[in-house]
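Peer 1: give me the fold of what follows.
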Amino acid sequence: MKVECMSIKGSGKSNEDAYVLLQAKHVFAVVDGVSALVPYENEAGQTGGAIAAELVKRQLEELPEEVSLQDALAIANEALRDAMSASQIDVTKKEALWGAACAVVRVGGAHIEYAQTGDCMIFAVYADDTVRPLTHLQVNHLERRAFTKWEDGIREGLQTRPELLERCMDTLKQNRYQANAPGGYGVLNGDAVAKDFIEYGRMNKIDVKALVLLTDGLFMPRPYEGVEPNWEQTVLPIVHKGLQRYTDDLLTLENSDPECLRYVRFKKSDDKTGIVLYLE
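Peer 2: Model prediction:
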C-alpha cells in the first residue's frame, strides 16, 4: 500500500491540524483542531484547537488493536475533557471548549473500518473513478446560514474579509452552541454526549483503488454557497495528480481571491491535511 500525506499551515497563526500514520497497524487519520471562542494559549503558545488535535493524535497512536475506532474516538473525547479540566477550563460552557474533528480508517485484508466526527471526510475511490463518500459533512447545514449572510454582504458592497466575517460572527457563535446537539453536528470537545454523534462503519475493499482522508482546508471551494459539494472536483484531482500538486493548485486559487469574494469561505487559506492510501 502506497501512502501519500501532507499537512501545512493555513493563513492563521499556527497549524491546528494533525495526522496519524500507523502503517504497522494499518490505521490512518486526519484531525482538525477547533479553538474555543474564548481565546486560550498554553505556555508553549499552542491554541486550544492545536492542543486538542495533538491529544486526539496521541490517543489514536496508542490504540490497541482490539479497540474499535468509534470507541477510540470516545476515549479521546474523555481524555480531552480531562485535559481541559486540568487547565482549569470551564467545561460547562461550550464557548470555552477545545475541540477536534477527526476521520480515521483501519485497513484490513478484506474490509475497511472507519469512524468520523465533524467536517473531516473519508472517500473511497473505485477502479472506474467512482467517488464514494463514506462520511457526511456534518456542519454543512449550519455553515450555509453564515455563507448566505456572507453573500448578502458582498451584494451590499462589502469588499474585505474582516468586514464580511464580522457580519457573520453572530451566526458562527450560534453554530458553536449546536455542537453535539440534535440538529447540530458532532465534534470531539469533551462533552459526554459527543460519543453519540460519532459516525462509523465498515465496507469491503472490492475494486477500491484508493482511500482519501481530508480536513476541510483541502476541499475545493465552491463559487457560491447554493451549489452542493461536488466531491469529484476535490477527490479525483488528488488521486490523479497527487496530493502535493492538487494543494499547490488550490493555494494558487485561494491566493487569487484573498478577500473571499469569489469563493465564499471564512479564511483565505485554512490548515490543510490529507492522506491518500493507494491500495494494492
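Peer 1: alpha carbons only for contacts and neighbour counts from here, please
Peer 2: Fine.
Peer 1: need the residues that contact the helix or strand hosting residue 251.
Peer 2: Residue 251 is part of helix 243-255, with elements assigned from DSSP states H and E. For helix 243-255, contacts defined as Cα atoms under 8 Å, 6 or more residues apart in numbering pick out 4, 5, 6, 218, 220, 237, 238, 260, 268, 269, 274, 276.
Peer 1: how about residues contacting the helix or strand following it?
Peer 2: Following helix 243-255 in sequence order, the next helix or strand is strand 272-278 (DSSP H and E). By Cα under 8 Å, 6+ apart, the surrounding residues in contact with strand 272-278 are 1-10, 17-19, 28-31, 209-218, 239, 243.
Peer 1: at 6 Å instead, please
Peer 2: 1-8, 209-215, 217-218 (Cα atoms under 6 Å, 6 or more residues apart in numbering).
Peer 1: in the lengthiest helix in the chain, which residues are buried?
Peer 2: Counting residues, the longest helix in the chain under DSSP state H turns out to be helix 69-86. Buried positions in helix 69-86, judged by neighbour count with 16 or more other Cα atoms under 10 Å: 69-70, 72-81, 83-84.
Peer 1: just stretch 198-207 next, same as before
Peer 2: 198, 199, 200, 205.
Peer 1: ok, stretch 18-27 next?
Peer 2: So for stretch 18-27, counting by 16+ other Cα under 10 Å, buried means 18, 19, 20, 21, 27.
Peer 1: which residue ranges form the helices in the protein?
Peer 2: Going by DSSP H, the chain shows helices at 48-61, 69-86, 140-155, 161-176, 231-241, 243-255.
Peer 1: which of those sits most buried?
Peer 2: The highest mean neighbour count among those, using mean count of other Cα atoms under 10 Å, belongs to helix 48-61: a mean of 24.
Peer 1: from the contact counts, what lies against that one?
Peer 2: strand 27-34, strand 99-107 (3 or more Cα pairs under 6 Å, 6 or more residues apart in numbering; DSSP states H and E).
Peer 1: second input sequence below; structure requested for side-by-side comparison:
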Amino acid sequence: MKIEQLLLQGSGRFIEDRLVVRSRQRLFGVFDGASSLVPQLYQQRSGAWWAAELAWQTFCQQPDDALLDLARQANQDIAHHMTRFAIDRRNPLHCWSTSAAVFRLLPNHLEWLQCGDCLILAIDRQGQAELLTPYSNHDAETFRQWTAQPDETLPQILQRLRPTIERVRLGMNRDYGVLNGDTAAEAFFCQGRITLDNIQHILAFSDGLLPPLARRDAMPDFSQLARLYLQGGLEGLGQWVRFIEGRDPHCHRYPRFKCHDDVAALAISL
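Peer 2: Alright, predicted model coming up:
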C-alpha cells in the first residue's frame, strides 16, 4: 500500500484543511473548515481552523472507534468549544463548521463516511473513476449570481452577494450537512461500503482540489480529475489547479470565494 499526501495553504491567513493518516488502524480522511460569517479570531485562530482541527484531533486520538461514533464525537467537540468561546450556537451565521470525508480500509472492503463537500473517489485498474460519496455544491445558488463587471473586485462581488451567502449559510444541516455542533448534522452523515476488488487507487480530498469551472453550478468532471491524478499524482494535480486559478486572480472567469482555496488530499494505491 502506497500513501500520497497533499496539504496546500490557499490565499487565506490560516490553513483550514486537515489530513488524517493513521496507517496502523487503516484510517484516512480529510476535513475542510469554514468560518462563521462573523470575522473574529479565537486564541488567534479562525473558526474554520478550529472546526477542522477539532475534527482532526477526534479522529487521530480515537482511531479505533467506528466512523459514525467519531463523526458524532467530532461534532460534539465543535459544539463544546463554541460554547467555551461564548458563541451563539443558535445562529448558524455565527457557527464554525467543517466538511469531512473519511474511510477505513478493511481486508476486502472499504467503508466510508462523508458530511459536506469533501469527496472520496475510487479508480479501478482500468483507470475508470467512480465517485463514492455524494457530490454537494451548496454554493451553486451564489455562483449562479456571480457574473462580475470587468472592474468589479472580489471584495465588491462578495459584498453584493452577501444576502445570498447568508441565506445559504442559514441552510446548514437543513438543506445540506456540515459538522457545526448541531445534532441535526447526523441526518446528513452519508455512509457506504464497497469491495476492493479491482480498485487500484482511492482518493479523498477537499473541494480545493477540484478543477475550476466557469459554471460552478455544473458537475465537475471526475474522469478528468482521475486522468490528471494518474498522469501526475496529487502533486501534479494540485499544481495544475493552482496554475488555472492563478490565471484568474480576481475570480471573474471561475467563480470562487478566493483565488486559491486550501487543499487537503490523500491517495491510497493498493
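Peer 1: quick one, which of the helices of the first structure gets closest to residue 110 of the first structure.
Peer 2: Nearest to residue 110 of the first structure among these is helix 69-86; the distance by Cα to Cα comes to 16.8 Å.
Peer 1: the second structure: matching residues for the closest one?
Peer 2: Per the alignment by TM-score structural alignment, helix 69-86 of the first structure matches residues 67-84 in the second structure.
Peer 1: mean shift between that stretch and the first structure?
Peer 2: The superposed stretch 67-84 of the second structure is, by mean Cα distance after the TM-score superposition for the first structure, a mean 1.0 Å from where its aligned residues fall in the first structure.
Peer 1: what's in contact with that stretch?
Peer 2: Residues contacting stretch 67-84 of the second structure (Cα under 6 Å, 6+ apart): 55, 58, 179, 181.
Peer 1: and for the closest residue to residue 92 of the second structure other than its chain neighbours, the neighbour number?
Peer 2: Spatial nearest neighbour of residue 92 of the second structure, chain neighbours left out: residue 170 (5.6 Å); criterion: Cα to Cα, 6 or more residues apart in numbering. By other Cα atoms under 10 Å, 15 other residues sit near residue 170 of the second structure.
Peer 1: cool, and residue 263 of the first structure?
Peer 2: Every residue meeting other Cα under 10 Å relative to residue 263 of the first structure is counted, giving 19.
Peer 1: now which residue in the second structure aligns to it?
Peer 2: Residue 263 of the first structure maps onto residue 254 in the second structure, by TM-score structural alignment.
Peer 1: check the gap between residue 159 of the first structure and residue 224 of the first structure for me.
Peer 2: Residue 159 of the first structure sits 16 Å away from residue 224 of the first structure, going by Cα to Cα, to the nearest Å.
Peer 1: same check, this time on residue 136 of the first structure
Peer 2: 20 Å.
Peer 1: and for residue 126 of the first structure?
Peer 2: Taken as Cα to Cα, the span from residue 126 of the first structure to residue 224 of the first structure is 29 Å.
Peer 1: strands - which of the buried residues of stretch 18-27 of the first structure land there?
Peer 2: 18, 19, 20, 21, 27 (DSSP state E).
Peer 1: need the contact list for the aligned residue in the second structure for the third one.
Peer 2: Which is residue 20 of the first structure. Matched across to the second structure, residue 20 of the first structure falls on residue 20, judged by TM-score structural alignment. Residue 20 of the second structure makes contact with 28, 29, according to Cα under 6 Å, 6+ apart.
Peer 1: does residue 112 of the second structure really touch residue 192, like I thought?
Peer 2: Yes: at 5.4 Å, residue 112 of the second structure and residue 192 qualify as touching, with contact defined as Cα atoms under 6 Å.
Peer 1: for the counterpart of residue 103 of the first structure in the second structure, which non-adjacent residue is closest in space?
Peer 2: Aligning on TM-score structural alignment places residue 103 of the first structure opposite residue 101 in the second structure. Nearest in space to residue 101 of the second structure, with sequence neighbours left out and distances taken as Cα to Cα, 6+ apart, is residue 114 at 4.3 Å.
Peer 1: which one in the second structure is aligned with residue 132 of the first structure?
Peer 2: Using TM-score structural alignment, residue 132 of the first structure lines up with residue 130 in the second structure.
Peer 1: ok, its match to residue 229 of the second structure distance?
Peer 2: 14 Å.
Peer 1: again with residue 99 of the second structure
Peer 2: 22 Å.
Peer 1: same question for residue 219 of the second structure.
Peer 2: 18 Å.
Peer 1: residue 174 of the second structure: how many residues sit nearby?
Peer 2: 13.
Peer 1: quick check: closest non-adjacent residue to it.
Peer 2: Residue 174 of the second structure sits nearest to residue 184 (Cα to Cα, 6+ apart), 7.8 Å away.
Peer 1: just residue 150 of the first structure next, same as before
Peer 2: Here the residue nearest residue 150 of the first structure, using Cα to Cα, 6+ apart, is residue 164, at 5.7 Å.
Peer 1: same question for residue 35 of the first structure.
Peer 2: Residue 35 of the first structure's closest residue in space is residue 49 (Cα to Cα, 6+ apart), at 3.9 Å.
Peer 1: let me see the contact set for that neighbour.
Peer 2: With Cα under 6 Å, 6+ apart, residue 49 of the first structure has these contacts: 16, 33, 34, 35, 98, 99.
Peer 1: quick one: map the second one onto the second structure.
Peer 2: The alignment partner of residue 33 of the first structure in the second structure, by TM-score structural alignment, is residue 33.
Peer 1: quick revisit: quick one: map the residue nearest to residue 174 of the second structure onto the first structure.
Peer 2: Aligning on TM-score structural alignment places residue 184 of the second structure opposite residue 193 in the first structure.
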